[in-house]
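[1] Pasting a predicted model and its sequence here:
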Amino acid sequence: MPMHYFRLVSSEVRSQHLRAITALSSPDLSVPEVQLTDQTAYTFISRGVSSSSPSSTATVARQLASLPPEAALRRVMLFSSQDGALSLNVFETEGAAEPLFGANPDARVDEMAFRLRLREYSQQLSAGEFVGQPNHPAPSAMLSDAELERFLSKCSSRFVVQHVPRLLYKQLRLYQAVAGTEAASLEMEHGYEDDKEATLITAAIPGLTPRAALEKGAALLGRYGLGLRRAQVDDVRDGGGGVTLLRMLVSPEGAELSGTAWGQLATDLTRVKWLDDAALALASAYPSIGLARAEVALALSSLSLSVLDHPLLGRPQVFERLTKPTVAVHAQSLADLFLQRHQPASPLPDALFTSSLEAWERGIEVALSEEEDRALLRTMGSAVRNTLRCNAFLAERSALVLRMDPHFFAPALPPSPNANNLPYGVFFGAGRHFNGYHVRFRDVARGGLRVVLPASTEAHTAESRRHFNECFSLAWAQQLKNKDIPEGGSKAVCLVEPVPGADREDLLHGCVKRFTDGLLDLLTPDPAVVNQIAFAADQKADLLYLGPDENITTTDIDWIVERAEQRGYPLAQAFMSSKPRAGINHKVYGVTSEGVAVFLDAGLRSLGITPTAQPWTVKLTGGPDGDVAGNMLKILDREYGAMVRVVGIADGSGSAEDPQGLPMEELLRLVHSNLPLMELDRSRLSPQGQLFSADTAEGAAKRNSMHSRVRSDALVPAGGRPSTVNASNWKEMLLPDGTPSSRLIVEGANLFLTADARQALFDAARLPIVKDSSANKCGVICSSMEIVASMSLSVDEFLSIKETYVEQVLDRLRELARLEANLLFTESARQPEVALPILSERISSSMIRVSDSLSAQLEGFSTEQQSRIWPLMRDQLPPVLFLNHAQRLPERLPWEYTKEMISSGLAGRLVYREGLQYVEGMGDARLSSASLAYLQQEQHVRKLAQEVAASGMASAAAIESLLMRGGVRAAVDDLPFRK
């Protein structure tokens, strides 16, 4: 064995190896390889490795793949015997790590000896003895004794003592370059230890596990015809996610690599942490395709799932077809065309691009015999035609993100006879372990970012097929919901691939970072980034605004805002709402639930129940530790006390049922302690009460059916996956006599019921259902109010008024919910044959029509006209903001935003005040005139009302109220265009 084997492996372990080698050498044993396993390492001893050639990268990859998924590597060591008869590869696991200066006295002797060698080397560096020698670091304050001590404190004992000082300092320098960042750093030392064929590759890679680093590194080496002689991988745990240090001693297995090839390998190694395993596998199967084209081809195939409607083209089948030789060659040429089109220095001209794509399309029709292959490639070709720009040429990108022409998705959009439902813009992102969509229906739009992690590969396959449809449906629901605010509707859905053995929180957070950072690539005005993106002359820059949704944590929110600031995004504080400190956290203040509670109250009263004066029952989905459900429990207790009984509740952990009412005090304990339902004290239940754990088959069945089984006056879905109640199972909501198990549903959770399920329940049982776009609209209204403050105030200024501001926002939320609830149930009484969800959509559509119409009218306003209508902003902003900062607001709030805020505010007042019939009875041309007239006459009537209020008349208040309620419409009706 080589000398470094004896330096790196303890005598005790060497004895174990010797016994295994003796057994392997026995003529009675004919196996080519022996595996040793203990609590700290997996060792593979193999026969017949030539001493003149490196260990096979394929062998290392095979051995890595054979390890259990949960085996997290701490270090890897590869050895070849000097006579070429044996290879010995050691994969040490987490248990092998021992802290520096730990309790082991034997280790301390080695550590102190190494420290002396480090000091000697440090003195030589400082004296300049190695200046001009490229394999030694230059003297630097970054290599001071204090910096070295900080580095060593994060390392294991073995990592430190088994290095020569020069290489340890090299790794310190690489670690310093990447610590606290997402970028990787790498150095290559050719002719290592005077061996002209040997190259030492040293890399520092944040956010990638040692095992993944070695797996991806070995896969890349195989593509470049390089074999491994030795490899070590360790991680430095610095509290910021850790940095993996990878060292590979390699040499060519065939021809020498050119300088260009070494440079490309270095680029690939620094990007490998961002690459999805499937892209790496495609590049390994077809070396000529290269990583860049493989990544593009895989992204296009994943994007195609959004519009492919074919039972044989699910996610696994698409990738399987992509790797067929007959398909891969066409995918490679399409990826080439894509990259040529978006080459920033000289993008392929329109005419040449169009003719080349058409020729490619004709080629696949002739060359391929299977319709499924042609269908996949046709759709991928359409995706290339409809890609407006991408970040493919950014060196440090963390994902591939495409800005799409929404027309690409037209085949997947549901029929919409009464409204144009083509999105304004769509982004698609593909990266390591995730795909993501962002869909918006206006230039300025707002909506949440949710992260979905299916429980299994099979579930992920099913979610992949409906990924775009879910994002589109959520964004459209958001568009209807955002009727009260200046922003249109949007939604982002990041679908994460399950990874065996991966930490769930690390996986989710990593995918959120990669997706949002990829979006920022196409949003930032930073010239260094913009110059690497090919923009068509008529393309307009995008601005996106996000909010928190499913599986987004405060850590994610803080990181996204901080990253937006680092990337130079305009109004970075507005990029993400619900910031824990400088924002209005939805869960802390219960903003969504406040609106849901208002609709619930109005719905109960429409049934003849006075919820503050008579007993009633409710069931909820969503746990006490969730945002909407937890806050609903607090509001129910605050507003109704002993009058309300919670007879059922279900969350991810299980469900609880009690016809006598679950103990509210115990439920609130879980809410305040942020605990799931299964932490409920069973002893507090009544004799009829039951608690079911979702860990058992029976418990899961009870949990999954609680919302349909348990009888109650009201059901509030406040958590759960979209389409829980759908066309195939809506009848489960009915009791044997055909009546619904709940007399009222108020959708606190988005899309809990599908549209056809809502209509079917109305047709069968006249069940009133308050649609999500009405019931939970207050969350996004709050986010909009938060962003207005972010655009107007510094962080310190906002914090100084935060508590007052939040109280005023909550008052505004309850008012807007009450206005719509009153109109919704008033219209329902007038039109009992129409389901509530239809009325809800008509209210939204009417308000959007008015808002869009007025916005178009205000578009051409002069500066003087803009200043005249500025006072209308008083009605749209919390008083503490308007009164304290009125002078700066016109400068801080762009006219585009102000215009939309005034338009949406007037639309709400008009529709809530005058009703549906008034708006729906007007065509677009008349509505355009009427909306501007309504704005003008409202200002006039407001002045009259103020004069009445100041008159001192005994009935002034009543007259003022009547003027504002009916005077504006009367004034508009008297205008000539209405005659």
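    Happy to help now that I have it.

[2] Please make it C-alpha for all contacts and neighbour counts, starting now.
    OK.

[3] Tell me how many other residues surround residue 894.
    Applying other Cα atoms under 10 Å, we find 11 residues neighbouring residue 894.

[4] Residue 954 too?
    9.

[5] Is it in a helix, a strand, or coil?
    coil (DSSP: H, G, I helix; E, B strand; the rest coil).

[6] how near is it to residue 943?
    In this view, residue 954 and residue 943 are 19 Å apart by Cα to Cα, to the nearest Å.

[7] what's the answer for residue 649, then?
    Following Cα to Cα, the distance that separates residue 649 from residue 943 is 51 Å.

[8] Tell me which other helices or strands the lengthiest helix in the chain touches.
    Of all the segments of type helix in the chain, defined by DSSP state H, the longest one is helix 795-830. Helices and strands in packing contact with helix 795-830 are listed as helix 591-606, helix 772-775, helix 778-792, helix 836-858, helix 879-885, helix 895-914; criterion 3 or more Cα pairs under 8 Å, 6 or more residues apart in numbering; DSSP states H and E.

[9] Comparison target below:
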Amino acid sequence: MTLPKIHSQKWLSEVELLDSDMEPSVELKPANIENFFSSISDTKACDKAATSILNVLSKELEQTIPWYLSQMPPLYLWSTSQNALIDDILEIVSGKVLSENQIAERVSAATQTTTFIAAGEHSTATFRIAPLLSKHKAKVARLFNTLDKKIGLCELYQAPYTTEATWNAAKSKLKLQSLKEILSQQPKNLVDSFLTSLDKDYVEVATVKQMSLAFEAVKYSIENENTYVNLTTIMDENTSDIRVRVDICLKHFPVTAAMENIIGIFNRYNFQVRRFLANEILMENNQRYTILHLISASPTGEMITDNMKSWGKVLKGLKTLSYVDHGDEFSSLLLGDSPFSLNETNLVRAMANWVHIFLTKQNPYYYSKDRVSRIIANNPVYMEFCIRYFRARFDPRFVGDRKSEAQHYFDEIKLFYSELSDVVERNILKEGLNFLSHILKTNYFLISKGGLSFRIDPSALDKQFYPETPYGIFYMIGRNFRAFQVRYRDISRGGMRVVIPKNSGDYENALAGIFDEVNGLASAQQLKNKDIPEGGSKCVMVVRPHADKNEAVKAAISGLLDLIVTDSKIGALAEGIIDYYGKDEIIYLGPDENLTDDLIVWIIQHALHRKYKYAYAFMSSKPDFGINHKTYGVTSEGVNVYVDNVLRYLGIQNSTFRVKMTGGPDGDVAGNELNILYREYGERCRVVAVADGFGAAHDPKGLNWGELIRLFKESKSIVQFDPSKLSGDSKAFVISANTKENIKIRDNIYATVEAEVFIPAGGRPYTVKESNWDRYLLPSGRPSSLAIVEGANIFFTKEARQKIVDSGVVVIKDSSANKAGVSCSSYEIIACLTILPEEFAEIKDIYVKQVLEIIRRNADQEAKLLFREWLKNKNNTDLVKLSYEISTEINQAKDILLDKLNQLKDEELVVDKFHFVLFKHCPPILVEKYKDRILNRLPRAHKIAILSAHMASHVIYREGLNWLESMHPDQIFKVALDYIEAERDIEKMVAELASSSISFKNEIMEVLKASGAKHLASSRM
């Protein structure tokens, strides 16, 4: 044996330094080390020491081997190789697992496994191993306890997931045959997909029974959104031992994290976990399912049943697990002597997220996510008071004076933070209470849910930062996502945008700005929805990088539906929801960024499954029962009406002109706008620059139209523009955004390239802000375009837009320019509320054509009003201000009319003049075929919204701004009614003239249509 030579005291000091974290034994103190080595420096002494060690090991192995083999469950012995079994026994002895209560960890490179072995009486070994698991990845995991419950062993299989040669082994072939027999009555396609998806290592260690249970779990999870949990009682007749097998299926949940969390849930409620098999199944379309089978028993030995109170808490925890983040700052709350439940922890997490989002506006450094989370998590008394306050308000099982109990804890929380000297900490805890006290309803107490959802009273918002108060706020939080839905009127409509950041930094930034984004979009939507019955709304959700987008969307939608779906018999929300709002809420969504057709279809199907009264109208742009915006170029049809009016104002409608755009040929608005520009202007329109998320193209002489239309039709990015189709100009290029330099060019091309018209038809919100607006100026100081027509929402901040306007650019604001999309969706909603899908299919072509005609007409009316008003007072206003004023005036008139109409009884609304307005608003084909349905099936609230929107917009488009300025609300209502009556009379006159033989009848009819209603209404006032 070669021994280390001790060179100096320095060597001894280094040894001591390496050992400084441990209390050294007397024998290993530096003074004795030299004597220790010299005493064994001869071969005889070494042999003697080796013999002594072997004797000790032999003695321990003699005791351990028979004990281990008799105490490990048969399943372990049946499915574990002899080599692995020997390694496990050696690990127990050499790792002093039993003798010194250690946790041994063995990593095998050969088998690509990691094994943990821990000692612990009464199955506590399982709970000691659990916190170590989520640090490791695994596709299969097995956990066993000895029958005497002295040792726990967990084995993680970490080789790559493979389905190659899964069933080739003789043992596996026998399993396959048995499994096919068991599943013979199941859908063949699903069985085949399941069998071809199983990992080779899983098949080797799993029993046929376990695999058949896994199939049942996967099948359930494909058909349902909630967590699969199945309980089977097992009674051992020989020992009278009563235990249960629990089968669980989670979607897109890491195996080890699932095990750690589930063991924690069972531990919290004192249930033993004796055995555990967990595995991942990767099905087609990248759908991942984590299947878990565990054997458990109650601490008292009594039978576990669905009615047992403590088991009910475990079940709730398991159902909650699928929508709770894991491994963050709040996961530690589940541990310790007084742990919080999974649901309580998620409530605290939701509160902390709210606090961060709304306080970061004051100071992003003081109120960073980490700091907010840390301060809340370090105040257990505060958290406990918050949970009790929340329970007093919303727990359906609460007995006693709910209001008094809630007030008590409200005061306790207030007192707690008021006594803090640290202003930042005080503000964080104060905002937490602000969140809790403004919740109007929540799905927290429902057992099955996709995530937590809250309806928030908008008065929770700080007026300093949000002077304009929305009508309603929904806040949703779940595993890997956060979402808000904001609406500015009771009946509102707006798209659902899914933001998918590329990395954790982008995720933190998106999360901090999520409410400003959704609120800004909803507010802009409110302005642009002036022509239609619905007010403005928006839903924005931020999904964690690399998380499953579809699962996140489904969880958020499920949570939203929890708070709006009422029982048709009693008209109330689901049992378990305390509702302080107390009224029905109708929510209409639409597609936006990253919301694909498959999700649109799923949302409708899920709303139908949940029996939502207005399921078909819940989401617009459905592939079948809807008007797909991209297919029909809906938004772009409206945008181009404004482009055309701008060209006429500039006097170049018949000349050659240049256009630059953000948004690629594959985009909804940008692609269709390219197509319409070529349709309307042909080669006279030269598109000189296009930029999208993947790159950019520029040609001073105009990008080749044939190539642009090809990319549009094939739905491809601008980076796939064929460079050979460029004009040959030295400044022309096509680049991919794959280098810092190219990204910079792509990001600035909208500002640096000259054109007559710039159409932002894609790009992130607030791309242009006060700090960078001057990039839009050329070196000469003049702007790089004569006009801007905002096809994209909030591309500019308010301040940046005004700076550009002041520089001399003609700007058509987004709330005017791109309103066509929401208008189209509004007409889709009317169809969904009145007719069936198959009936819509019969009239779809005509219906869409008529809707597009209405959209173009409304856009043209507003565009002409904008320029008319501007030319009246060009020195004192601009088109952006006028756009806002038109929207504001129409919306104010809508609100006044809405209020007055809501005061009318049902029978007062069933009169000809109101029917006239309803029919004028709807596409003619719907009136022609389903007139009675319009009257009978539209909800009262929706009919009133149609009446107020049509009357308000119609009058102001005809008569101009300030027409109603000096009128009292009662007078406005009367004037609007008089105007509608006058229109009815004028329509009759025009009809009679049309059938007459009077001279100049066409000219007279045009005069009557243009100004007859105003004259007639004025004469009657």
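    Yep, that arrived. It should be emphasised that the depicted structure is a prediction, and the values quoted were computed from it without experimental measurement.

[10] so what number do they get for TM-score?
    After superposition, the two chains reach a TM-score (TM-score structural alignment, normalised by the length of the first structure) of 0.87; 925 aligned residues with a Cα RMSD of 3.5 Å.

[11] Tabulate the helices and strands packed on helix 795-830 of the first structure (TSV), appending distance to residue 509 of the first structure.
    Compiled in TSV, these are given as follows (distance: least, Cα to Cα, whole Å):
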stretch	distance to residue 509 of the first structure
helix 591-606	24
helix 772-775	27
helix 778-792	22
helix 836-858	34
helix 879-885	34
helix 895-914	31
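
[12] winner for burial among those helices?
    Most buried of those by mean neighbour count (mean count of other Cα atoms under 10 Å) is helix 772-775; its value is a mean of 28.

[13] What span of the second structure is it aligned with?
    Per the alignment by TM-score structural alignment, helix 772-775 of the first structure matches residues 814-817 in the second structure.

[14] The matching stretch vs the first structure - mean distance after superposition?
    Aligned to the first structure and superposed, stretch 814-817 of the second structure gives a mean residue distance of 0.6 Å (mean Cα distance after the TM-score superposition for the first structure).

[15] residues making contact with that stretch?
    The contact list for stretch 814-817 of the second structure, computed with Cα atoms under 8 Å, 6 or more residues apart in numbering, reads 524-525, 527-529, 638-639, 642, 789-794, 859, 862, 883-884.

[16] re earlier: identify whichever of the helices and strands packed on helix 795-830 of the first structure lies nearest to residue 253 of the first structure.
    The closest of these to residue 253 of the first structure is helix 778-792. By Cα to Cα, the value is 58.3 Å.

[17] So which bits of the helix or strand hosting residue 49 of the second structure are buried?
    For residue 49 of the second structure, the host element (DSSP states H and E) is helix 43-71. By neighbour count, and taking 16 or more other Cα atoms under 10 Å as the criterion, the buried residues in helix 43-71 of the second structure are 60-61, 64, 68, 71.

[18] so which of these comes closest to residue 88 of the second structure?
    Nearest to residue 88 of the second structure, judged by Cα to Cα, of those is residue 68 at 9.7 Å.

[19] ranges for the helices of the stretch 251-400 of the second structure?
    Remark: helices assigned in the stretch 251-400 of the second structure by DSSP state H, counting those that start in this stretch are 255-268, 309-321, 342-359, 369-377, 380-394.

[20] Which of these sits closest to residue 590 of the second structure?
    In terms of Cα to Cα, the element of the helices of the stretch 251-400 of the second structure nearest to residue 590 of the second structure is helix 342-359, at 24.8 Å.
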